[in-house]
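[1] need a structure here:
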Amino acid sequence: MSPSSVPPSAPLPAVSSAARRAWMAVLARTPRADLEAALQRALQDQSIPAYDWLRPPEIGLAMVRGRIGGSGDPFNLGEATVTRATLRLHASGDAEATVGVACHLGRDRRRAELAALADALLQMPEHHDSLHRQLIEPFAAQQKARREQQQQDAAATRVEFFTMVRGD
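    Okay, the predicted model is just below:
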């Protein structure tokens, strides 16, 4: 099925769950101000579609687990505050409604709303390409650069230990 033969508001058939996981991870790490500005730019000539809440933004706690040495026995490290939201875009015509989901660390309800809206819009063929290009790609590049910088900073403080053999 070619993308041009897909009804305008049907979910993208070619989007794999791995691709959706990847863009949801980017959305979860994007600050609210950046997400809001990027969505405004991407949808500048269109209005934000109407939606209903399946699960309005709610704040809760999640148990964070750790492992001794990274691979040992798991233990409860502590709790982290998370916000989650689920919304459904209003269906147009006979098409199925698209559901957007968001979950991120912190207590920002608006950020969860924006991320869920972006997730739902990214599943729609008429919005996918432009939103991916204007939203996901730049934020993914920023996050990758930040992660690489942190790795370089950590590597600069690395100390190499060695043992000298005594005797013989």
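[2] Only C-alpha atoms from now on, for both contacts and neighbour counts.
    Will do.
[3] Tell me which stretches of this structure form strands.
    Using DSSP state E, the strands of the chain run over residues 51-67, 74-89, 99-105.
[4] one more, for comparison:
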Amino acid sequence: MDSIREKRDASADQRKRTMGLLARATVAELQAGWQAVAPKPDVHPVRGPETGLIMVRGRVGGGGDAFNLGEATVSRATVRLASGEVGHGQLLGNDREKARLAAIFDALQQRPEYRQTVLRMVEAIEGRIAVEDRLQAEQTAATRVDFFTMVRGDN
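    You can find the predicted model right below:
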């Protein structure tokens, strides 16, 4: 019984990771990934794609009282493959096509015959994001100022 639960938890963790990376993918990456899918399954829209607003909340001091920081634009879509798998795509911004493609790949990763194609695409996205994060960290480090206290002598 525990092994079934562990397998289900691992699958849920993998899906969560994949959905997060799909949300950070570019439209070009998702379109190229869609071109690599063969044969293409029948995809039926369930909801959207649509764009709306969500309230972004913050906490005073990072852990104190909650407050409304402002609104953010989000896009989402839900699709169903002809075989029955349902996929969801949600991301910041107003790119409905990106949300639709993310939902398709979320559904495709649930099918064994497409899982490796989706995994390869997601690993490429993860690699690009890692490079961008490293470059941004290097650029930020280059502007770092080390402050130190100088003792002024009053002789």
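[5] hang on, the earlier thing: quick one, which of the strands of structure 1 is packed in tightest?
    Per residue and on average, the most neighbours among the strands of structure 1 fall to strand 99-105, with a mean of 22 (mean count of other CA atoms under 10 Å).
[6] Please produce TSV containing the strands of structure 1, extended by distance to residue 156 of structure 1.
    Putting the strands of structure 1 into TSV (distance: least, CA to CA, whole Å) gives the following:
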stretch	distance to residue 156 of structure 1
strand 51-67	26
strand 74-89	28
strand 99-105	29
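[7] Out of these, which gets nearest to residue 39 of structure 1?
    strand 99-105 (14.6 Å; CA to CA).
[8] residues touching residue 59 of structure 2, list them.
    For residue 59 of structure 2, the contacting residues are 65-67, by CA atoms under 8 Å, 6 or more residues apart in numbering.
[9] returning to that earlier point: of the strands of structure 1, which approaches residue 19 of structure 1 most closely?
    Closest approach to residue 19 of structure 1 among those (CA to CA): strand 99-105, 14.3 Å.
[10] Kindly calculate the angle that the closest one makes with strand 51-67.
    In terms of direction (axes from the mean of the first three to the mean of the last three CA atoms, to 10 degrees), strand 99-105 of structure 1 departs from strand 51-67 by 40 degrees.
[11] whereabouts in structure 2 does strand 99-105 of structure 1 align?
    Aligned using TM-score structural alignment, strand 99-105 of structure 1 spans residues 86-92 in structure 2.
[12] ok, and what's touching the matching stretch?
    19, 22-24, 72-80, 99-108.
[13] Could you do stretch 135-148 of structure 1 as well?
    With contact meaning CA under 8 Å, 6+ apart, stretch 135-148 of structure 1 is reached by 23, 26-27, 29-30, 35, 38-39, 42.
[14] Now with 10 Å, please.
    22-27, 29-31, 34-35, 37-39, 41-42, 118, 122, 129-133, 149-154 (CA atoms under 10 Å, 6 or more residues apart in numbering).
[15] Show only the entries of these found in helices.
    22-27, 29, 34-35, 37-39, 41-42, 118, 122, 129-131, 149-154 (DSSP state H).
[16] Residue 23 of structure 1: what's it in contact with?
    Contacts of residue 23 of structure 1 by CA under 10 Å, 6+ apart are 115, 118-119, 122, 132, 135-137, 139-140.
[17] What's the PyMOL line that selects buried ones from those residues?
    Buried residues within the contacts of residue 23 of structure 1, by 16 or more other CA atoms under 10 Å, are selected in PyMOL with:
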select buried, resi 115+118+119+122+132+135+136+139+140
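[18] before we move on, back to that, from the contacts of stretch 135-148 of structure 1, which would you call buried?
    23-27, 29-30, 35, 38-39, 42, 118, 122, 131-132.
[19] Can you tell me which of the residues you listed is nearest residue 54 of structure 1?
    Looking across those and measuring by CA to CA, the closest to residue 54 of structure 1 is residue 118, at 15.4 Å.
[20] counterpart of that closest one in structure 2?
    That one, residue 118 of structure 1, aligns with residue 105 by TM-score structural alignment.
[21] Find me whatever residue is spatially closest to its match, sequence neighbours aside.
    residue 118 (6.6 Å; CA to CA, 6 or more residues apart in numbering).
[22] Just give me the closest of the contacts of residue 23 of structure 1 to residue 69 of structure 1.
    The closest of the contacts of residue 23 of structure 1 to residue 69 of structure 1 turns out to be residue 140 (CA to CA; 29.1 Å).
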